[in-house]
Each structure stands twice: as C-alpha cells, then as structure tokens.
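Q: have a look; sequence and predicted model below, questions after that.
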Amino acid sequence: MAYSKASDFEERDVVVARFAKALSHPARVAILRLLAKQTACYCGDLVQELPIAQATVSQHLKELKDAGLIEGEITPPKVRYCINRVNYDMAKLYFDNLFI
C-alpha cells in the first residue's frame, strides 16, 4: 500500500487540497456562495435558504470553518458567520492557478 504524508508536498498543494476537501459537498459550496454575497449571516438565516436541516447546516459550517474558508463570531445565543477574506482570496488564486 502506498503511503504519503502531507509534509512531503508543497505547502500550496496541501492548502489547495484542504480547500478542495471542504468544497467537496454541494451544500458547502452553496453556503460559501451565500456568505460571499453578504458581509455576515447567522446559521438560522442559512437554514432558511438551504433544503437541509439545521444540524446538517451546522456540520457543513464546521467543515468550512475548519478549512479556514469562513469565520464564526459567537454572540450568544447565535453564531454569526462570514467569509475569511484572506483564505477565500487565497483559494480563488490557488484554484485559478491550478487550472491553467
């Protein structure tokens, strides 16, 4: 069995793979599109826009946050999400360069 470590690859490639994994579900792509259109949004607002349950939206938000594509600010009892502009712009640049 072949085994590879992320540390054996260029940092840029590891980052692109992390972003790609986070975008591997259509719900996450939809969430990212919705958040990109506004400055910030609450989880409940996203639930109203998407055809999935609140718990599922929360799981997808966690994946996007773990990948660094979005940020969450806790203002009890809600969490407000927004695009992490630095990483979002980096992802756009890396994906553009990937498909040259």
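A: That came in fine, so what should we check first?
Q: could you use CA atoms for every contact and neighbour count after this?
A: Fine.
Q: and residue 68, that one's in a strand?
A: No. Secondary structure of residue 68, determined by DSSP: H, G, I helix; E, B strand; the rest coil: coil, with no strand assignment.
Q: in space, what's closest to it - neighbours in sequence excluded?
A: Excluding its sequence neighbours, the residue lying closest to residue 68 (C-alpha to C-alpha, 6 or more residues apart in numbering) is residue 87, at 6.3 Å.
Q: which strand or helix spans the one you found?
A: Here residue 87, judged by DSSP states H and E, is contained in helix 85-98.
Q: what does residue 44 give?
A: helix 43-49.
Q: now that helix: buried residues?
A: By neighbour count, and taking 16 or more other C-alpha atoms under 10 Å as the criterion, the buried residues in helix 43-49 are 43, 46, 47.
Q: and here is the other one:
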Amino acid sequence: MARAATTTDAFNAVAEPRRRQILDLLAQGEMPVNDLVEVLGLAQPQVSKHLRVLREVDLVRVRDEGRQRMYRLNAEPLKPIHDWLRRYEQMWNERFDLLEQVLDELKEDDDGSDD
C-alpha cells in the first residue's frame, strides 16, 4: 500500500521527527525562520521545506512582520491525533493500574513474611 503524501493530513506531517521538533519549538511561542534554523542546526532551505509541509496541513501559520516571517503553531489539526491516542492512553492507564495492584500485593506478601 502506498504511503499518503505528507501534505494530506496532520498524521503524515508529524511522522517526520524534524517537523515534530519545529512544532515543539513553536508551542513555546511565535518564532522567525532564522531562529528555527539556529536552534535546529539545519540549513534554511531544509527548515523552510518542513515549514511548508506544516503550513499545507494548517499546523503552522505565518505572518509577515517587517522583513521577517513569523511562524506560530496552530494546534487545532492535532486534535484528531490526540483523540486517536486517547484510546491507547486509557488502555495503558488500565495496565499500569493492574501492575500497581500486583506490586502492592507482592509488597504485602513480602511484608507479611517478616513475622
């Protein structure tokens, strides 16, 4: 099965680790492309390419401020990812709760054997 283009939805766009790094940085606040280049240690064309993909799925918004282009996170397209992951979060929480019960039982057994 062919993989969907990275510009079709947020799931595909965030599959790339560098784009997730960009989103993490923009979650801290609006940044110009030059700051992103400096922090990421990538060439400006590489960062711009990632920003273009993120803009095409509406995860990033851009505005001109003088001679700079300012980028900011638009988290709304991440909601379907969050909703999808929530099911797995519930499953893991249930498993951790069961593990905690087992550990508590083992601790009680161990504490009781000291008598």
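A: Noted; the coordinates are in hand. Just so we're clear, the structure is a prediction, and the values are computed from it rather than from any experiment.
Q: now which residue in the second structure aligns to residue 19 of the first structure?
A: Alignment of residue 19 of the first structure against the second structure is given by TM-score structural alignment, with residue 10 as its counterpart.
Q: what's the neighbour count on its match?
A: 21 (other C-alpha atoms under 10 Å).
Q: I figured it hits residue 77, correct?
A: Yes. Using C-alpha atoms under 8 Å as the test, residue 10 of the second structure is close enough to residue 77 to be in contact (6.3 Å).
Q: show me what residue 33 of the second structure lines up with in the first structure.
A: Taking TM-score structural alignment, residue 33 of the second structure has residue 43 as its aligned residue in the first structure.
Q: that match and residue 82 of the first structure: what is the separation?
A: Per C-alpha to C-alpha, to the nearest Å, residue 43 of the first structure is found 10 Å from residue 82 of the first structure.
Q: counterpart of residue 83 of the first structure over in the second structure?
A: In the second structure, the residue paired with residue 83 of the first structure is residue 73, using TM-score structural alignment.
Q: check contacts around the most centrally placed residue in the second structure.
A: For the second structure, the residue whose C-alpha lies nearest the mean C-alpha position (C-alpha atoms, centre = their mean) is residue 20; its distance is 5.3 Å. Applying C-alpha atoms under 8 Å, 6 or more residues apart in numbering, one finds that residue 20 of the second structure lies in contact with residue 14.
Q: now swap in the one 10 residues further on and tell me
A: For residue 30 of the second structure, the contact set (C-alpha under 8 Å, 6+ apart) comprises 70, 71, 72, 73.
Q: try residue 57 of the second structure
A: By C-alpha under 8 Å, 6+ apart, residue 57 of the second structure lies in contact with 7, 8, 9, 10, 13, 77.
Q: can you do 10 Å?
A: With contacts defined as C-alpha atoms under 10 Å, 6 or more residues apart in numbering, residue 57 of the second structure is in contact with 6, 7, 8, 9, 10, 11, 12, 13, 14, 74, 77.
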